[in-house]
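Undergrad: Okay, here's the prediction I keep looking at, along with the sequence it came from:
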Amino acid sequence: MKPLDAHCHVWRLARGDYDWLTAGGAALSPIRRDFSVEEYPEATDLILVQAVPTRAETDFLLDIAAGDPRVVGVVGWVDLEHPDCAAEIETLARHPKFKGVRPMLQDIEATDWLIDHARPDAMASLVRNRLSFDALVTERHLPMLCDFASENRDLPLVVDHAAKPKPGPHPVWEEGMAALARLPHVHCKLSGLLTELTDPDRRDPLPALRSIFDQLLDWFGPERLIWGSDWPVLTLAASWHEWRNLTDLLLSGLSRSERTAIMRHNGARFYAVADQPIATSN
């Protein structure tokens, strides 16, 4: 089974809009260079996800997707409060590999921006064109996101990086994620978890990851968890192969069909890459 990496990035710094990366501190220096699909570590199908809030970068990713069969989908960016955003979504939807949008909610100061400022006609356009919504959020957004998801039940939604949990008990995160999981159109990505660990936990990451994963599995089940790498941001914490091996350990107690669902079928179904069966226990 060839996995589907439902969350990876590529960038070309000379394009000039990666401000978070070029102006970042020393911690980002290992990834402050160009990354291309050709460098991706495995022969895996890929969903490219936007990394800056510009239409130019979305067009850049779609150009890559048009010329590389490994890229089966692109999650782009649209200014969801612009009066013409619904029409822009209609235009992007004509590209066969455009699969959805991701506003960078974690970087917007107003926690309720999505509800207060994003245009309802943009959400209607996403639904009409069978597109999806990636929620790049942290713990502070979860009550708002639950309200948004409840009001937009026809819009497939996935929580990127499981809302970036920290190890240990966090009642707000737990309550928020459990509430989202009660909505059947909401999914969760197993991605970005390693980079949120503290340095001590990174030295032996499995216990901390197991604690997070077990809760996510209980809430979302194997039918709504979607695997991703968050490469190359991942490499700030570990290699792609280390994350893949840790994933195998986390999924080791599941049936083969459940593992395959998380590693490929759920992401393919969510992003309408192909018709895939829902996992069932063996």
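TA: On my side now, so go ahead. Residues are numbered from 1 along each chain as shown.

Undergrad: all contacts plus neighbour counts: C-alpha atoms, from now on.
TA: OK.

Undergrad: what's in contact with the helix ranked longest in the chain?
TA: Counting residues, the longest helix in the chain under DSSP state H turns out to be helix 206-220. Here helix 206-220 makes contact (C-alpha atoms under 8 Å, 6 or more residues apart in numbering) with 165, 167-168, 177-178, 181-182, 187-188, 193-194, 197, 201, 225, 246, 250.

Undergrad: could you redo the last one with a cut-off of 10 Å?
TA: Residues outside helix 206-220 that contact it (C-alpha atoms under 10 Å, 6 or more residues apart in numbering) are 162, 165-169, 174, 177-184, 186-190, 193-194, 197-198, 201-202, 221-225, 246-247, 249-251.

Undergrad: Would you point out which residue is most central in the protein?
TA: Among the residues of the chain, the one closest to the centroid is Asp160, at 3.8 Å (C-alpha atoms, centre = their mean).

Undergrad: so where do the helices sit in this structure?
TA: Under DSSP H, the chain gives helices at 19-22, 55-67, 85-92, 113-116, 120-128, 142-151, 171-181, 199-203, 206-220, 240-250, 256-260, 266-270.

Undergrad: gap between Val101 and Trp113?
TA: 16 Å (C-alpha to C-alpha, to the nearest Å).

Undergrad: What of Cys8?
TA: 25 Å.

Undergrad: Against that first model, consider the following:
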Amino acid sequence: MMKIDAHQHFWKYDSEKHSWIGDDMKVIQKDFLPEDLQPIYEKEAISGCVAVQADQTEEETNFLLELADKNEFIKGVVGWIDIRSPELEKRLEYYKQFIKLKGFRHVVQDEPDIGFMTRPDFQKGIALLEKYGFTYDILIFPSQMEAALATVKKFPKQKFVIDHIAKPDIKNGEIDGWREKMKALAAQANVYCKVSGMVTEADVDTWKYDDFVPYLDVIFEWFGAERIMFGSDWPVCLLGGSYAEIKGILETYTDKLGIEEQKAVLGETAKAFYNL
């Protein structure tokens, strides 16, 4: 079984660039590079990964592409590009030469406008991603799910994937509104979902497996294994546990599934979605 970690990050820690890593996150206030991750993958039998942007600059995209060029286990990169720029098409023309660059992401969760994804300049950019064959990772909070739904409906041929199951408030068990919006998103055949980033939406100190089951039930019921992929969110996940513990949540849940479904969730879906 080829296991792919569809969502992780690398960085050379910089307190200014990575200001989102507060003093309550000291465990990740340091460099995290391929040489730190590869031994974990060998131990956990992970075949490869998709490295996702953590900083909103093209410098970040280039940094990840350089790492991918030097490390075969980095199978794909989700970079950053200014999707709203009038120069976007020129930049996409430039970036299409990089085989390992699979798509892009914007940190929409940090945008104060809950309707950010419906802005005309943003949607014009999404149309260009579709033209050039790049995927788009959706990073949002539940309050932004309606704008995401409007966007994915407008671009039915564009491949979208929801990061971190849209970050429901697992810590407080809030599920109802999120569930209905996720059902609507899953009804769009061009939308996939990453089971990632859950522990940091739970209580990082006291979480237990059962906290995640209601949310996983929703994701698996509405998306099906063929549109679900595993992502560790390493090293951010270390705030809530070891790599093995985070991976273990999904492995425990998928134990009840058939082998083909397990293969899909743990690798084949990511392989197909990102054309790895």
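TA: Thanks, I have it. Please read these numbers as outputs of a predicted model, since none were measured by experiment.

Undergrad: for the helices of structure 1, which one ends up most surrounded?
TA: Neighbour counts (mean count of other C-alpha atoms under 10 Å) averaged over each of these peak at helix 266-270, with a mean of 24.

Undergrad: For that one, give me the average deviation versus structure 2.
TA: Once fitted to structure 2, helix 266-270 of structure 1 is off its aligned match by 0.5 Å on average (mean C-alpha distance after the TM-score superposition for structure 1).

Undergrad: Where does that helix end up in structure 2?
TA: Per the alignment by TM-score structural alignment, helix 266-270 of structure 1 matches residues 269-273 in structure 2.

Undergrad: what residues does the matching stretch touch?
TA: Contacts for stretch 269-273 of structure 2 (C-alpha under 10 Å, 6+ apart): 2-7, 48-50, 75-76, 102, 135, 159-161, 190, 192-194, 225-231, 261, 263-264, 275-276.

Undergrad: Just give me the match in structure 2 for Arg130 of structure 1.
TA: Aligned partner of Arg130 of structure 1 by TM-score structural alignment: Gly133.

Undergrad: Please say which position in structure 1 Asp36 of structure 2 maps to.
TA: Per TM-score structural alignment, Asp36 of structure 2 is aligned with Glu39.

Undergrad: neighbours around that match, how many?
TA: Per other C-alpha atoms under 10 Å, the neighbour tally for Glu39 of structure 1 reads 10.

Undergrad: Over to Lys256 of structure 2?
TA: 10.

Undergrad: mind listing what it touches?
TA: Gln262.

Undergrad: can you tell me how far it sits from Phe220 of structure 2?
TA: Counting by C-alpha to C-alpha, the gap from Lys256 of structure 2 to Phe220 of structure 2 is 12 Å.

Undergrad: repeat for Pro86 of structure 2
TA: Distance from Pro86 of structure 2 to Phe220 of structure 2, by C-alpha to C-alpha: 39 Å.

Undergrad: what does Arg105 of structure 2 give?
TA: Distance from Arg105 of structure 2 to Phe220 of structure 2, by C-alpha to C-alpha: 24 Å.

Undergrad: before we move on, back to that, after superposition, how close is the longest helix of structure 1 to structure 2?
TA: Mean for helix 206-220 of structure 1 is 0.8 Å (mean C-alpha distance after the TM-score superposition for structure 1).

Undergrad: which part of structure 2 lines up with that helix?
TA: By TM-score structural alignment, helix 206-220 of structure 1 lines up with residues 209-223 in structure 2.

Undergrad: how about the aligned partner of Asp255 of structure 2 in structure 1, what does it touch?
TA: Asp255 of structure 2 maps onto Ser252 in structure 1, with residues paired by TM-score structural alignment. For Ser252 of structure 1, the contact set (C-alpha under 10 Å, 6+ apart) comprises Leu246, Arg259.

Undergrad: which residue lines up with the residue nearest to the centre of structure 1 in structure 2?
TA: By TM-score structural alignment, Asp160 of structure 1 lines up with Asp163.

Undergrad: Next up, the contacts around that match.
TA: Contacts of Asp163 of structure 2 (C-alpha under 10 Å, 6+ apart): 6-7, 105, 137-141, 192-197, 229, 231, 233.

Undergrad: can you check Gly22 of structure 2 too?
TA: Gly22 of structure 2 touches Ser15, Ile28, Gln29, counting by C-alpha under 10 Å, 6+ apart.

Undergrad: mind checking how far it is from Pro112 of structure 2?
TA: Counting by C-alpha to C-alpha - Gly22 of structure 2 and Pro112 of structure 2 are separated by 20 Å.

Undergrad: is it true that Met1 of structure 1 touches Asp45?
TA: No - counting by C-alpha atoms under 10 Å, Asp45 is not a contact partner of Met1 of structure 1; they are 11.0 Å apart.

Undergrad: if I look at those two, which residues touch both of them?
TA: Arg264.

Undergrad: between those two, who's got more neighbours?
TA: Asp45 (18 against 7).
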